[in-house]
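J.: here is a sequence with its predicted model. Questions after.
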Amino acid sequence: MKIYISVDMEGATGIVSSLHVVDSAPVEYAFGCKMQLHDLRAVIDGALEAGATEIIVNDSHERMINVDVSSLPEKVRLVSGSPKALGMIEGTEGCDGIFFVGYHAMAGTSGAILDHTLSVNTVFNVKLNGTPVGETGLNAAVCAEKNIPIALVTGDKAVCREAQKLLGEDITICTVKEGRSNSCGILLPPCETYPLLKNAAKEAVSSIRARKAPVLKISLPYSLELTFKHTRQCDEVSYIPGVNRIDGRTVMMKGESMEEMRRWISAATSLAESVRL
């Protein structure tokens, strides 16, 4: 069984501050990388014990060079660096199931730690076929087009709730903390989250084997709305051919391929991030 793990950082054990997830704060960032690796190793160990024969890990946070490959065991391959055509979901070919590890809730979620969607300073809201989605929803949609199930989501209570609403009760979740505000939470220590994550990974592998892990239900044609935080960001993106501007801060793109939509939103977000306000 081939398992794919997209590992972010904001939803990892112990992380509550933006300082934990940016390399401009070296001491705090080192802690963030340590905790990201802690959660990743826990789910890898669980997946291997449950019978996974190959694991693909995609370092999915910021510059995507956070995970130290020398800390990974045999049977694991790391997709590291950027840019990646499909970002957080690059390289899923031939995989039997997907884990989203260390994930966070979508932008605007109350009581969620470090909530955002794709870009903290750029994206206000994303809608897929009229439904608000975060990174969990966008990435699950790409996997759905390939008929690959999402078997596990880990992070704070808010993202786990988001995953269940999106994918149903059959999704395996693992909550490692509970948000009190955007940068405050009630945390479980690593000695407690490791067995929780490991056992959740085992359960997720079992759900894949039993064909119970859910595939996101989504229908053609795809419609993706992207609302920016500033009109000037929207100005720049609205000049892309094929993009329709809906209002001062929102653009829409329609298509028949979810991979194409994922590439589009990555390109649009990168362009918006380059705008000087």
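T.: Cool, got the structure. The structure presented is a predicted model; accordingly, all values stated were derived computationally and were not measured.

J.: make it CA atoms for all contacts and neighbour counts henceforth
T.: Will do.

J.: surely Thr231 and Gly248 touch.
T.: Yes: look at Thr231 against Gly248 with CA atoms under 8 Å: they come within range, at 5.6 Å.

J.: alright, now check it against this:
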Amino acid sequence: MKIFISADIEGVAGVVSPLQGTPGNPEYERARRLMTDEVDAAVVGAFLGGATEVVVNDSHGSMINLLPEALDPRADLILGKPKPFNMAAGLDRAFDAMFLVGHHGAAGGRGVLAHTTNGFAFRAVRLAGRPLGEPGIYGAYAGTLGVPVALVTGDDRTVEETRPLFPEAEFVAVKTALGHRAARQISPARARTAIRAAAAAAVARCRAMAPFVVPGPFVAEFEMNSPALADLAAVLPPARRLDATTVAFDCADAADAVGWMNALSALSAALR
């Protein structure tokens, strides 16, 4: 039984500020420890539930946030970027389930630190006309491989957004959003206990879960945060300009959409 964990930081208990996701300050150092502890709880729970192999992919920012020495030694860890398929690097058809730990709501939503991949670049991302955040986009990519999302942890808005996509999954809300940068948290200790139990339950049931699939071919639309960003995105030959801020790409499947999203995210650095 192989489990893949995509680990983010914004959905971790105790994290409410962009400062906590930005290296170079004491709050970030504290937040990365909280992130590592929640991921470790998911790893331990996965093994308790019957997993034989767990691979963790650090999926936030520079993707060198997790503390390897503090993670259960039975797990393998993927660090660094750029890497193929970004937040899903290392995922393949051999895995039985995908866990999304510490994830957050989509851009434009009311969740804590809600954004989609790159808060500077994207106002919204739509696959086949459907607005999706990172859990939905990478969950759809997992679906192309036949891998279901079996566990989602984050704030209450993340749970609300993703439950319709992954109705059979386990969910843990570690905080209740009071705004984009404010939340009522449960304690880190309680969060870890709940995640450990949910991970074990998810492994036990994951083989009966259906993958989330966005049937292709479809159009991926990227609504940028400014016309200048759309101007930049539109220089890519396959791009179609839909309006002042939106570009579209024809995609065979979610893998194509992930590729274009990450290309546009990287390209946007030219205008920062």
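T.: Done, it's in. Being a predicted model, the structure only gives us computed values, none of them experimental.

J.: picking up where we left off before, mutual contacts of Thr231 and Gly248 of structure 1, please.
T.: Residues touching both Thr231 of structure 1 and Gly248 by CA atoms under 8 Å, 6 or more residues apart in numbering: none at all.

J.: nearest residue to Ile150 of structure 1 in space, please, no chain neighbours.
T.: Counting by CA to CA, 6 or more residues apart in numbering, Ile150 of structure 1 lies nearest to Ile98, which is 4.8 Å off, once chain neighbours are set aside.

J.: for that neighbour, helix, strand, or coil?
T.: strand (DSSP: H, G, I helix; E, B strand; the rest coil).

J.: list the contacts of it.
T.: Counting by CA under 8 Å, 6+ apart, Ile98 of structure 1 makes contact with 3-6, 148-152.

J.: what's the burial count for Arg130 of structure 2?
T.: Arg130 of structure 2 has 12 neighbours, counted by other CA atoms under 10 Å.

J.: repeat for Pro73 of structure 2
T.: The burial count for Pro73 of structure 2: 11, using other CA under 10 Å.

J.: Phe166 of structure 2 versus that one, what's the distance?
T.: Using CA to CA, to the nearest Å, Pro73 of structure 2 is found at 29 Å from Phe166 of structure 2.

J.: likewise for Ile64 of structure 2?
T.: Ile64 of structure 2 is 28 Å from Phe166 of structure 2, by CA to CA.

J.: who's more crowded, those two?
T.: More crowded of Ile64 of structure 2 and Phe166, by other CA under 10 Å: Phe166, with 23 against 17.

J.: ok, that one - contacts?
T.: Shown in contact with Phe166 of structure 2 (CA under 8 Å, 6+ apart): 148-150, 211-212.

J.: narrow the residues you listed to those in helices?
T.: Assignment to helices by DSSP state H places none of these there.

J.: and the two most separated of the residues you listed?
T.: Greatest spatial distance among these (CA to CA): Ala150 and Phe212, at 10.5 Å.

J.: name the residue in those two with the higher neighbour count.
T.: Regarding Ala150 of structure 2 and Phe212, a neighbour count based on other CA under 10 Å identifies Ala150 as having more, with 31 against 23.

J.: contacting residues for the residue nearest to that one when sequence neighbours are not counted?
T.: Leaving aside its sequence neighbours, Ala150 of structure 2 sits nearest to Ala169 (CA to CA, 6+ apart; 4.3 Å). By CA under 8 Å, 6+ apart, the contact set of Ala169 of structure 2 is 149-152, 163, 202, 206, 209.

J.: now, which of those sits nearest Leu132 of structure 2?
T.: Using CA to CA, the contacts of Ala169 of structure 2 come closest to Leu132 of structure 2 at Arg163, 12.4 Å.

J.: quick one: that closest one from Val125 of structure 2, how far?
T.: Distance of Arg163 of structure 2 to Val125 of structure 2, computed by CA to CA: 18 Å.
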